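In: Dropping the sequence and predicted coords here.
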Amino acid sequence: MAGAFSLREVLAAFQACVTERREVLLGPYLSGWRGLIRFLHTLGAIFSFISKDAVAKVQLMEDYCRGEQREQYVSLQAMVRYELAQGLLDAPGRPDSGCRTVLRLHRALRWLQLFLEGLRTARQDSRTSTICTDSYNASLAAYHPWVIRKAATVAFRTLPPRDAFLQIMNVGTAEEAVAMLGEALPYIGDVYDITQQLFAQHELLDLP
């Protein structure tokens, strides 16, 4: 997971995710997530409660994608079909299923999508702590216990100003970063929407 964050790489990965048949390819999806984890790492320890979990989930999914059943984990749709057919979602004594693991990433992706969209559209003097807290409350907070929610909102108060965030994107000026966010976010949103629809269709959105 080492290396500098590059918004351009995240854009390319999420752009490559969706096939003509509107299937989500897990290889580019996990590659996009690796880029987003680098983004979380640049924000420092305050995001470790999310980034550590994401690192573990991405690693587990990469193991599935390289494992004996790797052909079943080429796309999100293939994975859902396979795991449902095999009854793997609730199998005792197994590591977390791919569906459960992707669901956790999916929820975190919604928070990052809302946060980056907030950064893109905010005024220059907007408080990033407010943008981040609002994004968190509209997404991940519902799945975290009170103690983590409290710690997160306290941590968000220490976030750097908006310009510092745009600099982290590694694509040039603040204006260029905003433009590239405008290009990247629809692709991230598309992947999120397809996943949401797929999981809703199979009643997987509330997997414990």
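Out: Cool, got the structure.

In: When you work out contacts or count neighbours from here on, use the C-alpha atoms and nothing else.
Out: Will do.

In: and the longest helix seen in the chain, which residues are buried?
Out: Counting residues, the longest helix found in the chain (DSSP state H) is helix 174-201. The neighbour-count check on helix 174-201 (16 or more other Cα atoms under 10 Å) flags 174, 177-178, 180-181, 184-192, 194-196, 198-199 as buried.

In: Closest to the centroid, which residue in the protein?
Out: Central residue of the chain (Cα atoms, centre = their mean): residue 109, 2.8 Å from the mean position.

In: Check it against this one:
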Amino acid sequence: MAEFEENTGKDFDLEIVERNFRECLTENQEVHVRFYLEAYKELARFFRLCGTVFHFVAKDFEGRIDVITNLMQKDAQSYCTVKSMIIHEISASKRPGVCALLRLHRASELILQFMDRLAKSSDGERTSDIAAEVYRNTMAKHDMWIVQKLAGVAMYTLPSRKALIDTMCKQDYEQSLVLVQKVIDAGKPVYGVIDSEYTSYGLN
């Protein structure tokens, strides 16, 4: 199994992801696009910190974040929530934001399931095996063959749970395990609302 690159640092902040997922949902159960993107900016950093083999994932996330951010800058009101974005783009017969967010939404399923399995695993369990199984059950069905192969190579480099958390996370090991569960608890309702919105408009 490959090791992380030497410049990998303890820089991934689970608190940023958890806080922004929690701030996503409005009282009316709508999802604020801005907070969702802030959570994903930190998740993209995680994949960059995983090393060169994961850079294609980070670049994909960053590209889609940029698309939506540019749309928000031009029309903040229409791109305030996921629902307002969907309604606006359907009426305009153009769906750049909807398509960009759909990729992030699908990735959320993988990330949340991976974190859930990670939280329930043992310290020495291979996260590469967990990631591969979760990927097959989620994102693989949406990815082209070449992307599936790249993902397989990248996931093989992942170490044990303890090594992954100790190497990547800003918080200490025990605090990180608590935060992983908090991210799951905050992220699942956001995923559910977005999935419901996309399904109701036939966009999934």
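Out: Perfect, thanks for sending it. Since we're looking at a predicted model, the values are computed, not measured.

In: Any idea how far the longest helix of structure 1 is from the middle of the chain?
Out: Its chain's C-alpha centre and that of helix 174-201 of structure 1 lie 10 Å apart, by Cα atoms, centre = their mean, to the nearest Å.

In: Next: stretch 45-52 of structure 2.
Out: Here the centre of stretch 45-52 of structure 2 is set off from its chain's centre by 13 Å, with Cα atoms, centre = their mean.

In: swap in stretch 113-129 of structure 1?
Out: 17 Å.

In: any idea where the helices of structure 2 begin and end?
Out: Counting by DSSP H, structure 2 has helices at residues 14-24, 33-49, 55-74, 82-92, 96-120, 127-137, 145-156, 161-168, 173-200.

In: Could you check how far stretch 34-41 of structure 1 is from the centre of its chain?
Out: Relative to its parent chain, stretch 34-41 of structure 1 has a centroid offset of 9 Å by Cα atoms, centre = their mean.

In: what's the matching range in structure 2 for that stretch?
Out: The counterpart of stretch 34-41 of structure 1 in structure 2, counting by TM-score structural alignment, spans residues 41-48.

In: Just give me the mean distance for that stretch relative to structure 1.
Out: Once superposed with structure 1, the aligned residues differ from stretch 41-48 of structure 2 by a mean of 0.8 Å; criterion: mean Cα distance after the TM-score superposition for structure 1.

In: Same question for stretch 186-200 of structure 2.
Out: In the superposition against structure 1, stretch 186-200 of structure 2 averages 0.7 Å from its aligned positions (mean Cα distance after the TM-score superposition for structure 1).

In: Repeat that for stretch 104-112 of structure 2.
Out: Looks like 1.2 Å for stretch 104-112 of structure 2 (mean Cα distance after the TM-score superposition for structure 1).

In: how far out from the middle of the chain is that stretch?
Out: That offset, for stretch 104-112 of structure 2, works out to 5 Å (Cα atoms, centre = their mean).

In: Let me see the residues that make contact with it.
Out: Around stretch 104-112 of structure 2, the neighbours that count as contacts under Cα atoms under 8 Å, 6 or more residues apart in numbering are 40, 61, 64, 134-135, 138-139, 184, 187-188, 191, 194-195.
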